[in-house]
Each structure stands twice: as C-alpha cells, then as structure tokens.
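S.K.: sequence isn't available, so here's the structure alone:
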C-alpha cells in the first residue's frame, strides 16, 4: 500500500469509494475530478499493489484561516476496512500539511467518523471541541425535509502559542 497525492484520473475511483461508503454525502463526479486537480496538495489516496485507489482523504486549507486544515471526506473501500487505514491517511495528511488545527463535520449518526476523529485527537494529545455548525433545517436537498445537523469537530492546536521546542 502506498500513500500519495491524488491524480485527476483517480477522480472516478474516489467518487465510487465515496458512493459505496453509504455514509458520505456524495458529490458530483465532476467535483471529485476538480478535487484531484485543485486540492491534490491537501488530499491523499491509498493505493493497492496494482495502483488502484482503495481509500482517500480530501481536504483544503480554509481561506480565512490558512493554518486550519478542513478534512472534507475520508473513506475506505469496503474490502480494505478494519485495518486502520483511515487513521493512517489522516496521520499522513496532517504530517504533510502541518496545520495548526483540523476541522471537519460529522453527523450525529456517523459513529465511525466520530470514533476516527476522537481517536486521532487522543492519539496526538490534542483538544477536541464539538459544536453544531449547520443545523439540519438549512439543507434544502434532503429527501424527507430533514437532515442531520453537521457537527463541527475542531482539533488542536498542534503547536500551542508560546510552546518551546
């Protein structure tokens, strides 16, 4: 297994992994192609021995807080789950980007993501704060008119102000 920046040609595989996760909000296939082009420096794919992507993490630096890495999506193909690959991807991405903080959103029913980010914060000895970022009523596209709230997880700071090295 290798970890590397995604390439545009990985967009279709990343889209399929996201779709098959049945936990992520699926974006358009076009958006995954753009993500692989425009945000490759803040994203990673895990490749199997044959070179095919089997997991990914996508992120970006917040324009108004360029020291904050927003983790947009993270998913592992069903055949590779249960091996800690999501945690490995998250560790590798934050080592590469070296942010001061991480932000992501998790819906209350997404237990695997809650566990992933809670374990990440604990493993790195970081503070984890949670607050509702977007109330479910703000989402106009939910089929039944309800959407779970998106809870903001803020992890950090990685390098506390005034800390000596």
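M.R.: Structure's in. What do you need? All values reported here derive from a predicted model rather than from experimental measurement.

S.K.: from here on, just use CA atoms for contacts and neighbour counts.
M.R.: OK.

S.K.: and residue 105, how far from residue 48?
M.R.: Distance from residue 105 to residue 48, counting by Cα to Cα, to the nearest Å: 28 Å.

S.K.: below is structure B, check it against A:
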C-alpha cells in the first residue's frame, strides 16, 4: 500500500477522530479536540493517507515554548490493516525531521502498550538517541485510578558522542546504539 504523508487540515478532524476510536487502547478525545490537533497543532502532527484518500495513520504532537528543542508526541494512531509495515516509524521520522533544530523527542506510554514501546525504542535507536525511561504520571496519584500509569520516554540526540546509553528506572532497556555518522 502506498501512503502520502502530510500535515493534517480541518477536513481531517472527523476522519482522525474515527481512526482513534478504532485504535484501542488509545484515549479518545472529543471531535473538537481532534479538530484542533488537525488545525492549531497541524505543524507538529502528521497523517498517513492511502492512495484513495483515507486517513490510515495519525500522530499528534507539540513543541512547548519552554522546550523549543523537544517534540512531545501525544498520540499515535494506526489503522489495524497498516500495522507492522513501518508506517508509524516513517510518520514519526518524517514529523521529527520537519524541525532540524530538534534534539529531543518525548512521549508517555502505558506499561501494557508494548507496540508503542517498540515503536519509540526503534525510533530512538534509528536516530542514535540516548534514551531515558522513568515514571511520570501514576495511576493512583495523577489519573484518578481510572487509567494505567504513564511512563515517560525521552530520547536525546548525542552531542557528538559516539555512544548513547539507554537509561531506565526498571533496567529493562540497557543497550548501546552506535553513531554511524562518523
């Protein structure tokens, strides 16, 4: 399947909303929220559109004024039929590459969401980023006990060093990535 990757626009809000509803365990937001993601946050979001114009993938993100070198990824949604084909990794890479001055990418992932963990760890490895994984939002403290914990994943481009460590509170992700650009 061939995809066109682009910034979302106001016409995509409803399709994005429907896609997210079809992608449990993703949290669903209001249609209005998804519409804002497709308009006000379009520069830091991306869609994967099929050759017949169907939205099959969506990533939303933002860059805060406090951290202009960091892209936070809010949500990754991918149609079931497109999973395991590299579409999400391509979307994430193209979105990050829009901003050459970015040094960091961060996101939060629930412990049970193994596909998202694999996606982001693959991205960090592909980019040669050092990775830090730590507690962020606790279910019983921050999320009213109605949602799993959210674990922070932070990837940082090395400052011309040849090796990057993966740091984890749990010790589960201890591997090295080589900077092959030298």
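M.R.: That came through, no problem. Remember, it's a predicted structure, so these values are computed and weren't measured experimentally.

S.K.: more neighbours: which of residue 105 and residue 48 of structure 1?
M.R.: Each of residue 105 of structure 1 and residue 48 has its neighbours counted (other Cα atoms under 10 Å); residue 105 has more, 22 against 14.

S.K.: counterpart of that one over in structure 2?
M.R.: By TM-score structural alignment, residue 105 of structure 1 lines up with residue 108 in structure 2.

S.K.: so its match makes contact with residue 148?
M.R.: No - using Cα atoms under 8 Å, residue 108 of structure 2 makes no contact with residue 148, being 11.1 Å away.

S.K.: now for the longest helix along structure 2, which elements pack on it?
M.R.: Scanning structure 2 for the helix with the most residues, using DSSP state H, yields helix 114-127. The contact analysis (3 or more Cα pairs under 8 Å, 6 or more residues apart in numbering; DSSP states H and E) places helix 114-127 of structure 2 against helix 87-97.

S.K.: right, and the helix or strand after the helix it packs on?
M.R.: Reading on from helix 87-97 of structure 2 to the C-terminus, the next helix or strand found by DSSP states H and E is strand 104-109.

S.K.: tell me the angle of that next one relative to helix 87-97?
M.R.: Relative orientation of strand 104-109 of structure 2 and helix 87-97, computed by axes from the mean of the first three to the mean of the last three Cα atoms, to 10 degrees: 140 degrees.

S.K.: how big is the offset of strand 104-109 of structure 2 relative to structure 1?
M.R.: Taken over the aligned residues, the distance from strand 104-109 of structure 2 to structure 1 averages 0.3 Å (mean Cα distance after the TM-score superposition for structure 1).

S.K.: which residues are contacting that strand?
M.R.: With Cα atoms under 8 Å, 6 or more residues apart in numbering as the contact definition, strand 104-109 of structure 2 has outside contacts at 69-74, 96, 116-117, 136, 150-157.

S.K.: one more time with 10 Å, if that's ok
M.R.: Outside strand 104-109 of structure 2, the residues within contact range by Cα atoms under 10 Å, 6 or more residues apart in numbering are 61, 63, 67-75, 92, 96, 115-117, 120, 123-124, 129-137, 148-158.

S.K.: got the angle between the longest helix of structure 2 and helix 87-97?
M.R.: On the basis of the same axes, to 10 degrees, helix 114-127 of structure 2 is oriented at 50 degrees to helix 87-97.

S.K.: which residues are contacting helix 114-127 of structure 2?
M.R.: For helix 114-127 of structure 2, contacts defined as Cα under 10 Å, 6+ apart pick out 75-77, 83-84, 86, 88-90, 92-93, 104-111, 128-131, 151, 153-158, 164, 166, 173, 175-179.

S.K.: go ahead and confirm residue 49 of structure 1 touches residue 2.
M.R.: Yes - here residue 49 of structure 1 reaches residue 2: they are 7.8 Å apart, a contact under Cα atoms under 10 Å.

S.K.: how much does the helix or strand following the longest helix of structure 2 stray from structure 1?
M.R.: Following helix 114-127 of structure 2 in sequence order, the next helix or strand is strand 130-137 (DSSP H and E). Overlaying structure 1 shows strand 130-137 of structure 2 at a mean distance of 0.8 Å from the equivalent residues (mean Cα distance after the TM-score superposition for structure 1).

S.K.: my read: residue 45 of structure 1 touches residue 10, true?
M.R.: Yes - contact criterion Cα under 10 Å: residue 45 of structure 1 and residue 10 qualify, at 8.5 Å.

S.K.: shared neighbours of the two, anything?
M.R.: The contact lists of residue 45 of structure 1 and residue 10 share 36, 52, 53, 56, where a contact means Cα under 10 Å, 6+ apart.
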